[in-house]
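Peer 1: Just need the structure, nothing else, for what follows:
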Amino acid sequence: MNLLKMDDLTNHEINELLNQAQSFKEEKQKVNLNGLVGALLFYEPSTRTKLSFEMACHKLGIKLLSFSKETSSVSKGESLYDTVKTIEALGADFIVIRHPEKRYFEQLTDLNIPIINGGDGTGEHPTQSLLDLMTIKESFNQFDQLQVAICGDIKHSRVAKSNAYALSRLGANIRLVAKEKWQDEQLPFPYIDMDQAALDSDVLMLLRVQKERHGGVSYDQQSYLEQFGLTIKREQMMKDNSIIMHPAPVNRGVEIDSSLVESPRSKIFEQMNNGVFIRQAIITNCLQKGGAFHENSDSECQV
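Peer 2: Here you go, the predicted model:
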């Protein structure tokens, strides 16, 4: 089974993944995939996603093929298709790919091993969405009727798209906050101002300003924080049980006042922690549904 976008999953499958990830976190489930091999193909920079996949594989007993865009045949002009086919031919059991091309996976339809999308340009980021859902569920134990505001560089954010649609499907009420030129009118959700978002949201999800996708156009960081970021004043307006989220890396003092990144209501580092467990669940499910292993009744899986 591939995981390319959130629409690949039913609501039931999403909840199954969240429950399995929670079992990994609470050490209620042991999975041993010793002997399997994965490959992480990251054509864009990454810290959290790449390292959390590495940690998830380490916990599952999976060995990883090393890959660097700069030192691979990509530097000689090799296509994504040929690189992936090479890794499949070498015997990898699954591949995680991050690529700057939106919907890159449409050229990889004839593979016989699972592909996990680690982010496709400005398209989607399903594994980030799932770890965000896990973090929200831990805080509220539900999604129905939660007020969720997604705030920031909506137009260029794959996180915004994956989360907006997934959370809406699960029953949450989605509103967006963005400066006009960073709005995405293809998303069927209303735009509100940042003060309103802070005042009545259960989940305030901030996004990184993606300067690398702005074509060199600059912006005033201090002005952005005051108009569209989470300031100390806005944090004081938030409801008692509301939470702050951010997929990171965080531009401190731009999307959020630096002092709030590790504040009591911030879940930013908890999101990172949950990323390991949700990726353990994703890998085991992609391999399981591909027939790579069978789950034993005592919740211990071995190949």
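Peer 1: Please count neighbours and contacts with C-alpha atoms only from this point.
Peer 2: OK.
Peer 1: Can you tell me what sits against the helix ranked longest in the chain?
Peer 2: The longest helix of the chain (DSSP state H) is helix 268-289. With contact meaning Cα atoms under 8 Å, 6 or more residues apart in numbering, helix 268-289 is reached by 1-3, 17-18, 20-22, 24-25, 48-49, 52-53, 55-57, 59-60, 93-94, 114, 127-128, 130-132, 134-135, 244-248, 261-262, 293-295.
Peer 1: what about the strands in the stretch 151-300 of the chain?
Peer 2: 173-177, 203-206, 243-245, 300-302 (DSSP state E, counting those that start in this stretch).
Peer 1: Report the buried residues of the last one.
Peer 2: By 16 or more other Cα atoms under 10 Å, the buried positions in strand 300-302 come out as 301-302.
Peer 1: For it, which helices and strands make contact with it?
Peer 2: Applying 3 or more Cα pairs under 8 Å, 6 or more residues apart in numbering; DSSP states H and E, we find strand 300-302 packed against strand 30-32.
Peer 1: for comparison, sequence B:
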Amino acid sequence: MAETRWNHRHILSLSRFTPTDYDTVVNTAVSFDEVLSRRNKKVPTLQGKVVTNLFFEPSTRTRSSFELAAKRLSADVLNFAPGSSSLTKGETILDTAKTYLAMGADIMIIRHAATGVPHAIAAELDRLKTGVGVLNAGDGQHEHPSQALLDLLTLCTVLNPEKPSIDSLKGKKIAIVGDIIHSRVARSNIWSLTACGATVHLAGPPTLLPPEFGAGFQRSPVDPPDLQRQLVQHTDLDAALEGADFVMTLRLQRERMTQHLLPSLREYHRQFGLSHQRLQACAPDVKVLHPAPVNRGVEITSELMDDSERSLISQQVTSGVATRMALLYLIGTGGQSAADIGQ
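Peer 2: Next comes the predicted model:
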């Protein structure tokens, strides 16, 4: 693998990623996917580095995936549990981060229910000139970069198993369905997929997809002049599904809903739930994604979720380890030691 160009100390948002950045992540993740297929799945790339998981919000897949990714790279891992931490005694979040900084943290992975917490910690670490990288593992209703990047790897691998590339996404129609307004996964995926040439169609109830939602995704300051992002909104699911190559359905985030935004779960499933029958409007070989956890029978039927011919949900989880290995590697080395991959 040739040396890569990487200019991001932190990964906080995909709004400032270029197509070259996405290509770098996919190519690096593919290299690590090959490592994970070997009998010895560990490489010494981050040996001696300390990766800290600061998860202020519950998580199963993301936290476990990052922990396994760091260990596969031979890093030392520190895990933070808010319920048994000094936060219960009044310590601030910034002071918690500085405690782990004093323990020698090189990379901090941060998940928080409030928007902007990873950015605040990154800004403080930069002010202190620490050189520590921060990776946003999900903040409030803002973004979830690593989930969108593992989704990107999953899609590229399905489209071109021999040589996954973002070029394979050009001209593809991808529908994102459900609770758009509360979804940080949707926001990150919109940035990544439209930058890679896909046309993204959003579909959801008017209460979960306000008309002005798409306005903020029209252009990024780092977009190449010839990049035209394609984003379309619908309140009718069938219009979004028509001819779609991939469909991503989202979890209803009832814990973030402060108002009665839906008449009932049964009614939501009737109008926006995915099933084999609803997919008949899509392309013949359509595949389905979901960031999980899944509310079976609400966002998607159990039969469709467990259909190995249609569902990519398990593949998304598998892609997560290789993708997060790639992100930790790129932050931890700046992409300057590509020869270490696979050694």
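Peer 1: follow-up on the earlier one: now the buried members of the contacts of helix 268-289 of the first structure.
Peer 2: Buried members of the contacts of helix 268-289 of the first structure, counted by 16+ other Cα under 10 Å: 1-3, 17-18, 20-22, 24-25, 48-49, 52-53, 55-57, 59-60, 93-94, 114, 127-128, 130-132, 134-135, 244-247, 261, 293.
Peer 1: that older thread, now render the strands of the stretch 151-300 of the first structure as TSV, adding distance to D153 of the first structure.
Peer 2: Output for these, formatted as TSV (distance: least, Cα to Cα, whole Å):
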stretch	distance to D153 of the first structure
strand 173-177	9
strand 203-206	9
strand 243-245	14
strand 300-302	41
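Peer 1: Out of those strands, flag the one nearest L230 of the first structure.
Peer 2: Of all these, strand 203-206 sits nearest to L230 of the first structure, with 8.1 Å by Cα to Cα.
Peer 1: quick one on the thing from earlier: of the buried ones among the contacts of helix 268-289 of the first structure, which belong to strands?
Peer 2: Of these, the ones assigned to strands by DSSP state E are 94, 244-245.
Peer 1: on that earlier part again, looking at the strands of the stretch 151-300 of the first structure, which is closest to T109 of the first structure?
Peer 2: With Cα to Cα as the measure, strand 300-302 is the member of these nearest T109 of the first structure (28.5 Å).
Peer 1: What are the boundaries of the helices in the first structure?
Peer 2: Counting by DSSP H, the segments of the first structure that form helices are 11-25, 48-60, 80-90, 126-140, 158-169, 194-200, 221-228, 232-237, 268-289.
Peer 1: center of the second structure - which residue?
Peer 2: Nearest residue to the geometric centre of the second structure (Cα atoms, centre = their mean): Q147, 1.5 Å.
Peer 1: so what corresponds to it in the first structure?
Peer 2: Matched across to the first structure, Q147 of the second structure falls on Q128, judged by TM-score structural alignment.
Peer 1: measure I87 of the first structure to D144 of the first structure for me?
Peer 2: Using Cα to Cα, to the nearest Å, we find I87 of the first structure at a distance of 42 Å from D144 of the first structure.
Peer 1: Now for the residue mapped onto F269 of the first structure from the second structure, how many residues are close by?
Peer 2: Here F269 of the first structure is matched to S314 in the second structure, going by TM-score structural alignment. Neighbourhood size, S314 of the second structure [other Cα atoms under 10 Å]: 16.
Peer 1: Alright, that wraps it up for me.
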